[in-house]
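**Student:** with the sequence up front, the predicted model follows.
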Amino acid sequence: MLAESPLRIALLIDADNAPADKLDEILTELSTLGVINIRRAYGNWTKAGLQGWQARLLEFALRPMQQFDYSKRKNATDMAMTVDAMELLYTERPDAFGIVSSDADFTPLVMHLRAKGAAVYGFGAKQTPMPFVNACSRFLYLEALGSGHADGTLAAEEVSEVAAQPSAERVEAPPVPVVRAASLRVPTQQLRQDSQLLNLLRDAVNATQDEDGWARVGAVGTQIGNKASFDARNYGYATLTKLLAATQAFEMRDEGTSRVAVRDKRQGRAP
């Protein structure tokens, strides 16, 4: 049986709304999904504020796309990126797009790309408007990039969660070292006060549970991914398993293995 071909990814960066010092982490993240065939960064490179990008463009083989401002106090970068993304969609036909920006103006573009069958992985700052975040197949806050295991390895349950994702939009992270620094975790008390998060997790567990109330974490992750743009690292946890455990709202079984499963504690107390 032939091995499944890796995803072909087009990376488009809004340099006016993205920090150059996060390029390494962004490329590391996307490289776990597939091959980044197209790498472009858009901006008005005559601006002094973008001078810090030159060394990074050369270091990571990014093609700079020049876009002059057509009016004062308004850049045209977002329109240039949108036009190119549409052209790439119908000519090069990448399997997925990486969109780096905190600008909600890209929301209609992301919705169109996904409607045509392309996965969209978004990267932006924490202040990124939620319509853009939710439109993406998966959105990762730049502040959360770099979270992971101290030794740079993937835990067994993390590999299981990754493998369970739908093939069209799954995050295919091979079991190889990925060096990331730890990020600040949202404490349990704050997680438990986040009713939207708890409802999302509980609904996914309920939808995938067996007759005893247990749900495989991989299946829970798939259910969430089909419903919303979600990444446990945005809360400071390397895996969905660790986030579920941190909420203290679920019983855990077979932790540290590919069979890790969870059950809503409220159901466990039911007669």
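**Tutor:** Noted; the coordinates are in hand.

**Student:** CA only for contacts and neighbour counts going forward, please
**Tutor:** Will do.

**Student:** and the helices in this structure?
**Tutor:** Using DSSP state H, the helices of the chain run over 23-31, 53-59, 77-91, 107-115, 130-135, 156-163, 188-192, 195-208, 217-225, 240-247, 265-268.

**Student:** same list (the ones you listed) but as a markdown table, adding mean neighbour count.
**Tutor:** Below are these laid out as a markdown table (neighbours: other CA atoms under 10 Å):
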| stretch | mean neighbour count |
| --- | --- |
| helix 23-31 | 17 |
| helix 53-59 | 14 |
| helix 77-91 | 16 |
| helix 107-115 | 17 |
| helix 130-135 | 19 |
| helix 156-163 | 21 |
| helix 188-192 | 14 |
| helix 195-208 | 16 |
| helix 217-225 | 23 |
| helix 240-247 | 20 |
| helix 265-268 | 13 |
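
**Student:** can you put the ones you listed in CSV and add distance to residue 148?
**Tutor:** What follows is those, written out as CSV (distance: least, CA to CA, whole Å):
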stretch, distance to residue 148
helix 23-31, 11
helix 53-59, 24
helix 77-91, 31
helix 107-115, 27
helix 130-135, 21
helix 156-163, 11
helix 188-192, 18
helix 195-208, 21
helix 217-225, 17
helix 240-247, 11
helix 265-268, 27
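
**Student:** what's the closest of these to residue 16?
**Tutor:** Closest approach to residue 16 among those (CA to CA): helix 77-91, 7.5 Å.

**Student:** what angle sits between the closest one and helix 107-115?
**Tutor:** 10 degrees (axes from the mean of the first three to the mean of the last three CA atoms, to 10 degrees).

**Student:** what comes into contact with helix 77-91?
**Tutor:** Applying CA atoms under 8 Å, 6 or more residues apart in numbering, the contact partners of helix 77-91 are 12, 14, 16, 42-44, 67, 94, 105-106, 109, 113.

**Student:** use this one as the comparison:
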Amino acid sequence: MKSPSGALTVAGGSGEDNGKRLAVLIDADNARAAVIEAVLEEVARFGEAIVRRIYGDFTSPESASWKKLLNKFSIKPMQQFAYTVGKNATDSTMIIDAMDLLYTRRFDGFCLVTSDSDFTGLAVRLREEGLLVYGFGEEKTPAAFRNACHKFLFTEVLRTAARHGEDAAAAESARRPQDSDPPAGGQPVIPADFLMEALDRSVDESGWTQLGTFGSYLQKIQPDFDTRLYGFRKLSDLVRGCPSLFVMEEREAPSGNRTIVYVRAREDD
């Protein structure tokens, strides 16, 4: 789906297209079982998980945490024995399976759940075929893989949201001044320069842009940008919570049955 500016629209812009058919592929060697429920909830925002597969050696003691979750979340285990010590056969199996699924032409996108940079080439290949690529991994995930995805989500953010509730986090951040120090938990300071760069690229001659178009540019420039890293549930909350940076305005759509949110940079007085 594309915005009026022609930019590819993914989650974090004007909303998600829940009609997408998605394949969810999980690297059991580089993903934590504790995050899978939150990951699948996030996937549901993007579309329908037609295929859910997990790859690993489920005869090993390390896989015990996954076994009780497979039936609960209808995830198909793809058993891969470790043929040689020190060699990861799981990666190859997952990549081959992804290519087999790609050539069925049944999917609009893939969700790759891993923190392993070895899947960078797969993400690039899927994008070359015109498919959306959503990545899910820990903050340690190398930038090469994060940037190869249309959108990358940190699983630490999803776990935090699941434990504490996103609304509470947004309310707390809204009370914190934009230029204050991050709280004790280590929440990063809002990247004002990056936000203004993306806004400058997305505005029209009048200096205004639709919120969805702004979100598309944010993801285009930085695929792992996530407003929840800064305590805001969604982009509109972040814009509203930074009045020193942005001006928001709601306008009636031409159809008259809804409103469209516009945003521009706040000019110095």
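**Tutor:** Okay, I see it. Because the structure is predicted, anything quoted here is derived from the model rather than measured.

**Student:** pull the longest strand from the first structure.
**Tutor:** Using DSSP state E, we find that the single longest strand of the first structure is strand 34-43.

**Student:** distance between it and the chain's centre?
**Tutor:** Remark: strand 34-43 of the first structure is offset 16 Å from the chain centroid, using CA atoms, centre = their mean, to the nearest Å.

**Student:** which positions within that strand qualify as buried?
**Tutor:** For strand 34-43 of the first structure, the neighbour count (16 or more other CA atoms under 10 Å) marks 34-36, 38-43 as buried.

**Student:** ok, the residue mapped onto residue 20 of the first structure from the second structure - contacts?
**Tutor:** Aligning on TM-score structural alignment places residue 20 of the first structure opposite residue 33 in the second structure. By CA under 8 Å, 6+ apart, the residues touching residue 33 of the second structure are 65-66, 69.

**Student:** what distance do you get for the residue nearest to residue 241 of the second structure when sequence neighbours are not counted to residue 21 of the second structure?
**Tutor:** Closest residue to residue 241 of the second structure apart from its sequence neighbours, by CA to CA, 6 or more residues apart in numbering: residue 174 at 5.2 Å. As for residue 174 of the second structure, its distance to residue 21 of the second structure is 35 Å (criterion: CA to CA, to the nearest Å).

**Student:** check residue 92 of the second structure too.
**Tutor:** Residue 92 of the second structure sits 24 Å away from residue 21 of the second structure, taking CA to CA as the criterion.

**Student:** which ones are touching the residue mapped onto residue 138 of the second structure from the first structure?
**Tutor:** Counting by TM-score structural alignment, residue 138 of the second structure lines up with residue 125 in the first structure. By CA under 8 Å, 6+ apart, residue 125 of the first structure lies in contact with 18, 101-102, 141-143.

**Student:** repeat the analysis, applying 7 Å as the threshold.
**Tutor:** 102, 141-143 (CA atoms under 7 Å, 6 or more residues apart in numbering).

**Student:** could you export the residues you listed as CSV, including neighbour count and distance to residue 157 of the first structure?
**Tutor:** Listed next are the contacts of residue 125 of the first structure as CSV, based on neighbours: other CA atoms under 10 Å; distance: CA to CA, whole Å:
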residue, neighbour count, distance to residue 157 of the first structure
102, 23, 31
141, 19, 23
142, 22, 24
143, 17, 24
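
**Student:** residues in contact with stretch 7-18 of the first structure?
**Tutor:** 33-43, 77-78, 94-102.

**Student:** off-centre distance for that stretch?
**Tutor:** Here the centre of stretch 7-18 of the first structure is set off from its chain's centre by 13 Å, with CA atoms, centre = their mean.

**Student:** check stretch 140-158 of the first structure too.
**Tutor:** 12 Å.

**Student:** and if you look at stretch 135-150 of the first structure?
**Tutor:** The answer for stretch 135-150 of the first structure is 5 Å, by CA atoms, centre = their mean.

**Student:** quick one: contacts of it?
**Tutor:** Contact partners of stretch 135-150 of the first structure, identified using CA under 7 Å, 6+ apart, comprise 25, 107, 110-111, 119-126, 133, 169, 180-183, 229-231, 233-234, 236, 238.

**Student:** ok, now which ones touch residue 242 of the second structure?
**Tutor:** Residues near residue 242 of the second structure by CA under 7 Å, 6+ apart: residue 178.

**Student:** hmm, I typed the wrong one, I wanted residue 225 of the first structure.
**Tutor:** For residue 225 of the first structure, no contacting residues are found, by CA under 7 Å, 6+ apart.

**Student:** that one maps to what in the second structure?
**Tutor:** Residue 225 of the first structure maps onto residue 219 in the second structure when the alignment is built from TM-score structural alignment.

**Student:** columns distance to residue 261 of the first structure on top of the contacts of helix 77-91 of the first structure, output as a markdown table?
**Tutor:** Converted to a markdown table, those look like this (distance: CA to CA, whole Å):
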| residue | distance to residue 261 of the first structure |
| --- | --- |
| 12 | 37 |
| 14 | 39 |
| 16 | 43 |
| 42 | 43 |
| 43 | 46 |
| 44 | 50 |
| 67 | 50 |
| 94 | 34 |
| 105 | 39 |
| 106 | 37 |
| 109 | 37 |
| 113 | 33 |
